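Chemist: Attaching a predicted model along with its sequence, questions to come.
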Amino acid sequence: MFRVDIMTLFDLTVGDVLSESILGRAQERDILRIEAHQIRDYTLNRQKQVDDYPYGGGHGAVMQADPLYQCWKHITDAYGGGRTIYLSPAGKTFCQARARELARECDHLILVCGHYEGIDERFIEECVDEEISLGDFVLTGGEIAAMAVTDAVCRLVPGVLSDPECFEEESHWNGLLEYPQYSRPEEWHGRRVPAILRSGDHKNIARWRRKQAIVRTRDRRPDMYARLDLSSKADQKLLREIAEEEAAAAEASPNDMP
């Protein structure tokens, strides 16, 4: 069983969100176990205080090391050691490749949600294996990041999704963004589903989807596109087709500028 323990000040909210839908059903089938732990339960302070003023002055407060440690120790004593990750804007940016590594290499994650001005550095030094960030921005707490990491990793655990194809054609799996998707009805607001998708020709559908994924990645994420290996004969043919189709479209829509 793959286990995720989340250390948080908002255990009920986090636990409820991660007990719904696909992850909830996986927990019912004992493929996953996700548990949120209230850090305040592990402080010796009568007022359940878990933060205090920072040494050296400054605004805000810092989460204290000992309540975090006692919560972390309870988890490791009860469920064994796990990879401890602190969700922090100072961490390495999370990506699909890291989600795949964590799902493949670990069976127990301990996610630490910070608040206020952060957490005591001594807890990080003693207990944290790595720091992860969702991107170059700051949240009011680590809960949203912890839920995102949990969802991204857990859906890759074998048995959570019905078939590996459910995620192997998605954005970022193979360096491409996912191709456009369509559902019923066939026509909506005057817009029709591309004829190729209604043809039943699965080989040509796969080619069309690959072509669309290449174009979408080129246009929306040139940084990803620059890293793609499109040297195969099949991809080179698709690139020629894309260039020809775009040239024809440009010729059919002449520039309005004088």
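Modeler: That came in fine, so what should we check first?
Chemist: Please make it C-alpha for all contacts and neighbour counts, starting now.
Modeler: Noted.
Chemist: where do the strands sit along the stretch 1-150 of the chain?
Modeler: Taking DSSP state E, counting those that start in this stretch, the strands of the stretch 1-150 of the chain run over residues 2-8, 32-38, 51-52, 62-63, 83-93, 108-113, 130-133.
Chemist: Make a markdown table from those and add mean neighbour count and distance to R192 to it.
Modeler: As requested, the strands of the stretch 1-150 of the chain are exported to a markdown table (neighbours: other C-alpha atoms under 10 Å; distance: least, C-alpha to C-alpha, whole Å):
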| stretch | mean neighbour count | distance to R192 |
| --- | --- | --- |
| strand 2-8 | 24 | 43 |
| strand 32-38 | 20 | 40 |
| strand 51-52 | 16 | 57 |
| strand 62-63 | 21 | 55 |
| strand 83-93 | 20 | 39 |
| strand 108-113 | 25 | 45 |
| strand 130-133 | 19 | 40 |
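Chemist: and the ones you listed as JSON lines, adding distance to V149?
Modeler: Output for these, formatted as JSON lines (distance: least, C-alpha to C-alpha, whole Å):
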{"stretch": "strand 2-8", "distance to V149": "10"}
{"stretch": "strand 32-38", "distance to V149": "12"}
{"stretch": "strand 51-52", "distance to V149": "25"}
{"stretch": "strand 62-63", "distance to V149": "22"}
{"stretch": "strand 83-93", "distance to V149": "9"}
{"stretch": "strand 108-113", "distance to V149": "9"}
{"stretch": "strand 130-133", "distance to V149": "9"}
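Chemist: In addition, the following structure is provided for comparison:
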Amino acid sequence: MTWRATVLTLFPAMFPGPLGVSLAGRALASGVWALEARDIRDSATDRHRSVDDTPAGGGPGMVLRADVLAAAIDAADPVPGRPRLVMSPRGRPLTQARVAELAAGPGPLIVCGRFEGIDQRVIDARGLEEVSIGDYVLSGGEIAAFALIDACVRLLPGVMGKLDSSTEESFSAGLLEYPQYTRPQIFEGRPIPETLISGDHAKVGAWRQAEAEALTRARRPDLWGARSVSRPAANAPAKGESQKTPKDKTDG
């Protein structure tokens, strides 16, 4: 089956936007994946196509109505089974591991919120998974949806040129990616590191690993800490092996 992303938005004309160019655009044109942008207003029931109302309890702004959004979700995904996501700054942070899971599935339904947010009852009733792309607030969920879809599409078979491209980049092994270089060999007095032009693949691999670890320690101590916890200690016994205590010299 073709991987398919369905986006519920108040601004369907924003799509495909950046997803229609470069790798994602070529894959979309060739049918590797499909994109459907649906207007939430099509599920409104009044002549003004109203989709929002004032917050219960008072406060500024407007809130997307539960009944209208629920109808839009039901029309777009009548047989539940696909991941149902809503882009939200209060959601769980999007990780490369979660992206890989989504890319391996049928493709998600993504709700793009606007205004002050979405009525919590539709999030609960339709099982929406709240997903965040960072600790900041956007005007709506569309830009976040672009980021999520692009991250998934580039992992689909046939989208990227080389199979190794997605396995050696940031987050794939719990590390940030090592620095990259290309010609010219010397740029404004700065040469390419000697190891990378040595032709010794073992040394190149070791250099890249060391650089990736150093960058991760310096820039993302959270990732480095999680990696350290998940990796067994170097001297820990293998699974099923008992911890042996050296014999005392008096034991003969």
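Modeler: Nice, thanks for sending it over. This one's a predicted model, so the numbers in the text were calculated from it and none came from an experiment.
Chemist: TM-score of the superposed pair?
Modeler: Superposed pair, TM-score by TM-score structural alignment, normalised by the length of the second structure: 0.84. Supporting alignment: 231 aligned residues with a C-alpha RMSD of 2.0 Å.
Chemist: Out of the strands of the stretch 1-150 of the first structure, the one nearest H172 of the first structure is which?
Modeler: Smallest distance to H172 of the first structure across the strands of the stretch 1-150 of the first structure (C-alpha to C-alpha): 14.3 Å, for strand 83-93.
Chemist: returning to what we had before: closest one to D219 of the first structure among the strands of the stretch 1-150 of the first structure?
Modeler: D219 of the first structure lies closest, by C-alpha to C-alpha, to one member of those: strand 83-93, at 22.5 Å.
Chemist: out of the strands of the stretch 1-150 of the first structure, nearest to K233 of the first structure?
Modeler: Set against K233 of the first structure and scored by C-alpha to C-alpha, these come closest in strand 83-93, at 34.0 Å.
Chemist: Would you mind getting the average deviation of the closest one from the second structure?
Modeler: Once superposed with the second structure, the aligned residues differ from strand 83-93 of the first structure by a mean of 1.2 Å; criterion: mean C-alpha distance after the TM-score superposition for the first structure.
Chemist: and of the strands of the stretch 1-150 of the first structure, who's closest to R221 of the first structure?
Modeler: Each of the strands of the stretch 1-150 of the first structure has some distance to R221 of the first structure by C-alpha to C-alpha; the shortest is strand 83-93, at 16.5 Å.
Chemist: Excluding covalently adjacent residues, which one is nearest to D119 of the second structure?
Modeler: Spatial nearest neighbour of D119 of the second structure, excluding adjacent residues (C-alpha to C-alpha, 6 or more residues apart in numbering): A66 at 5.3 Å.
Chemist: Look at the one you found and say how many residues are nearby.
Modeler: A66 of the second structure is flanked by 19 other residues according to other C-alpha atoms under 10 Å.
Chemist: tell me the contacts of it?
Modeler: By C-alpha atoms under 8 Å, 6 or more residues apart in numbering, A66 of the second structure lies in contact with 118-122.
Chemist: Please flag which of the residues you listed sit within helices.
Modeler: Taking DSSP state H, the ones among these that sit in helices are 120-122.
Chemist: Going by distance to R227 of the second structure, which of the residues you listed wins?
Modeler: Distances from R227 of the second structure to these, taken by C-alpha to C-alpha, are shortest for Q120, at 34.7 Å.
Chemist: Next, count neighbours for that closest one.
Modeler: Other residues near Q120 of the second structure come to 13 when the count uses other C-alpha under 10 Å.
Chemist: Kindly indicate the member of the contacts of A66 of the second structure with the most neighbours.
Modeler: Greatest neighbour count in the contacts of A66 of the second structure, by other C-alpha under 10 Å, goes to I118: 22 neighbours.
Chemist: That residue touches G61, doesn't it?
Modeler: No: using C-alpha atoms under 8 Å, I118 of the second structure is not in contact with G61; the gap is 11.5 Å.
Chemist: how distant is stretch 116-135 of the second structure from the center of its chain?
Modeler: Averaging C-alpha positions (C-alpha atoms, centre = their mean, to the nearest Å) puts stretch 116-135 of the second structure 17 Å from its chain's average.
Chemist: Within the helices and strands, which one has the residue most central in space within the first structure?
Modeler: In the first structure, the centroid-proximal residue (C-alpha atoms, centre = their mean) is A152; its distance is 4.0 Å. A152 of the first structure belongs to helix 143-154 when assigned by DSSP states H and E.
Chemist: After superposing, tell me the mean distance of that helix to the second structure.
Modeler: Average distance, helix 143-154 of the first structure versus aligned residues of the second structure after superposition (mean C-alpha distance after the TM-score superposition for the first structure): 1.4 Å.
Chemist: Can you name the element that comes right after that helix?
Modeler: helix 165-168.
Chemist: how far away is the closest residue to P89 of the second structure other than its chain neighbours from V159 of the second structure?
Modeler: Of all residues not flanking P89 of the second structure in the chain, S132 sits nearest, at 4.9 Å (C-alpha to C-alpha, 6+ apart). Distance of S132 of the second structure to V159 of the second structure, given as C-alpha to C-alpha, to the nearest Å: 25 Å.
Chemist: Likewise for H48 of the second structure?
Modeler: From H48 of the second structure across to V159 of the second structure, the span is 42 Å (C-alpha to C-alpha).
Chemist: need the contact list for the closest residue to I123 of the second structure other than its chain neighbours.
Modeler: Spatial nearest neighbour of I123 of the second structure, excluding adjacent residues (C-alpha to C-alpha, 6+ apart): E129 at 7.8 Å. Listed by C-alpha under 8 Å, 6+ apart, the contact set of E129 of the second structure reads 83-86, 91, 123.
Chemist: Which element, helix or strand, includes the alignment partner in the first structure of L215 of the second structure?
Modeler: Matched by TM-score structural alignment, L215 of the second structure corresponds to R216 in the first structure. For R216 of the first structure, the host element (DSSP H and E) is helix 202-220.
Chemist: Measure the mean distance from that helix to the second structure post-superposition.
Modeler: Mean for helix 202-220 of the first structure is 1.3 Å (mean C-alpha distance after the TM-score superposition for the first structure).
Chemist: Which positions in that helix come out as buried?
Modeler: 205, 208-218 (16 or more other C-alpha atoms under 10 Å).
Chemist: one step back: distance-wise, check the residue nearest to I123 of the second structure relative to P106 of the second structure.
Modeler: Distance from E129 of the second structure to P106 of the second structure, by C-alpha to C-alpha: 16 Å.
Chemist: What of P157 of the second structure?
Modeler: Noted for P157 of the second structure: a distance of 13 Å to P106 of the second structure, by C-alpha to C-alpha.
Chemist: Between these two, tell me which one has more neighbours.
Modeler: The neighbour comparison of P157 of the second structure against P106 (other C-alpha under 10 Å) goes to P106, with 16 against 13.
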